[in-house]
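In: Sequence and predicted structure, then a few things I'm wondering about:
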Amino acid sequence: MVNAKALWESLERKYKTEDAGSKKFVVGKFLDFKMMDSKTVISQVQEFQLILHDIHAEGMVLGESFQVAALIEKLPPTWKDFKNYLKHKRKEMKLEDLIVRLRIEEDNRQSEKKAGNYHQEAKANVVEQEGSKTSSINVLNSLY
């Protein structure tokens, strides 16, 4: 007959091994998470928050300043200027405050798109004709 201690140790070995595996899986999800331009930032922030919730549920602790810095780093490529702005702020920011700022910035970007305020960039092409020393410059205004 198996005593209670032996049974307990057997169960502990089995479930602690699974626990370590699930922690690694959650950490992997956290490290692999990247935001894309094809989805709204706020929906991706919600996905990020779910991953943070899973990390906390596994008993791992991440400081709030680390969570804020990680979220800023994971912003999509088109948010580069806003990311740099957030990185250079001197005052500590709470995660809730960052999410509010991201929501406001995303709303502003959507309003600009609807209003047609696209960034314009001038591009120049130099074309030289054979036998002629003159060149013509075609300036194209293209919309982002």
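Out: Arrived safely.
In: C-alpha only now, for contacts and for neighbours.
Out: OK.
In: what's in contact with the strand or helix carrying residue 107?
Out: Using DSSP states H and E, the element containing residue 107 is helix 95-115. With contact meaning C-alpha atoms under 8 Å, 6 or more residues apart in numbering, helix 95-115 is reached by 40, 41, 42, 45, 64, 65, 67, 68, 118.
In: In addition, the following structure is provided for comparison:
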Amino acid sequence: MLFYLTTLNLTRFLNEDAPKLDEGETNKEKVAAVDAWKHSDFVCRNYVLNGLDNSLHNVYNPLKMAKELWESLGKKYKIENAGLKKFFVGKFLDFKMIDSKILLSQVQELQVIMHDIHAEGMIISDSFRVAAFIEKLPSSWKDFKNYLKYGRKELSLEDLIVRLRIKEDNRLSKKKVGRHLKVSRANIVEEGSKPNKKRNKYGEGSTQGLKKFIGKC
């Protein structure tokens, strides 16, 4: 809206107060200038009103001057914007990574929050972002977390994410191998504990069967 009003040379009416005529003023040029100002202010005000959602039009329609309307909108949405900043900061501070979820999906969630904070005009240095990501790693990553925290090499966020991806892939591979070994050992134990079901045709036990065989001979 501000850009549009600038192209129409109407932005000054968002800041200027209405000119006033002295009591009994009869100078035609001054009267014409005031009338022209009021007309341009009226046009500016209605451009702003027409740019609002229908549900807001009736709320702001009673405001008769462009400056008054613009300031009222500014107060409303600047306050909302400040609240939004606090919301994103709180969301970032409260965010905790947990072991029950895939780490990289949680890293992506944190990146989205960081992006929202940046979009609100709050600048965060790369060093702070890297340190924050490391600090929020879950408890099972304690050793790797300490390795990253006290490492001498300065990491970028992209480098950190690559390392986390490699580490998580390795952890998942080890878990799969561990599960496979457990299943294999369980099968071996189960097979070893099963009784020999083979029986000869003369009876259940091999000794008794042998006696019956000898007796028939």
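Out: On my side now, so go ahead. Computed from a predicted model, the values in this text were never measured in an experiment.
In: Mind telling me the TM-score for this superposition?
Out: The pair, once superposed, lands on a TM-score of 0.79 when counted by TM-score structural alignment, normalised by the length of structure 1; 117 aligned residues with a C-alpha RMSD of 1.2 Å.
In: sorry, back to before: which residue numbers in structure 2 go with the helix holding residue 107 of structure 1?
Out: Against structure 2, the aligned range for helix 95-115 of structure 1 is residues 157-177 (TM-score structural alignment).
In: Average offset of that stretch relative to structure 1?
Out: When structure 1 is overlaid, stretch 157-177 of structure 2 sits 0.4 Å from its aligned residues on average, using mean C-alpha distance after the TM-score superposition for structure 1.
In: Could I get the buried residue list for that stretch?
Out: In terms of neighbour count (16 or more other C-alpha atoms under 10 Å), stretch 157-177 of structure 2 has its buried residues at 157, 160, 161, 164, 168.
In: Name the next helix or strand following the lengthiest helix in structure 1 along the chain.
Out: Of all the segments of type helix in structure 1, defined by DSSP state H, the longest one is helix 4-32. The first helix or strand that comes after helix 4-32 of structure 1 along the chain, using DSSP H and E, is helix 41-57.
In: Could you name the helices and strands sitting against that following helix?
Out: With contacts taken as 3 or more C-alpha pairs under 8 Å, 6 or more residues apart in numbering; DSSP states H and E, helix 41-57 of structure 1 sits against helix 4-32, helix 95-115.
In: elements contacting the helix or strand just after the last one?
Out: It refers to helix 95-115 of structure 1. For helix 95-115 of structure 1, the following helix or strand on the C-terminal side (DSSP H and E) is strand 120-128. On a contact count with 3+ C-alpha pairs under 8 Å, 6+ apart, strand 120-128 of structure 1 meets strand 135-143.
In: related to what we said a few turns ago, ok, which of the helices and strands packed on helix 41-57 of structure 1 comes nearest residue 77 of structure 1?
Out: Among the helices and strands packed on helix 41-57 of structure 1, the nearest to residue 77 of structure 1 by C-alpha to C-alpha is helix 95-115 (13.7 Å).
In: Now do that closest one and helix 41-57, the angle between them.
Out: 160 degrees (axes from the mean of the first three to the mean of the last three C-alpha atoms, to 10 degrees).
In: re earlier: for the buried residues of stretch 157-177 of structure 2, work out which two are farthest apart.
Out: Taking C-alpha to C-alpha, no two of the buried residues of stretch 157-177 of structure 2 sit farther apart than 157 and 168, at 16.3 Å.
In: how about residue 30 of structure 1, what's its match in structure 2?
Out: Here residue 30 of structure 1 is matched to residue 92 in structure 2, going by TM-score structural alignment.
In: and the closest residue to that match other than its chain neighbours, how many residues sit next to it?
Out: Distances taken as C-alpha to C-alpha, 6 or more residues apart in numbering place residue 113 nearest to residue 92 of structure 2, at 6.4 Å, with adjacent residues excluded. Counted with other C-alpha atoms under 10 Å, the neighbours of residue 113 of structure 2 add up to 16.
In: Alignment lookup: residue 113 of structure 2 to structure 1.
Out: By TM-score structural alignment, residue 113 of structure 2 lines up with residue 51.
In: Quick check: its match vs residue 141 of structure 1, distance?
Out: Distance of residue 51 of structure 1 to residue 141 of structure 1, given as C-alpha to C-alpha, to the nearest Å: 43 Å.
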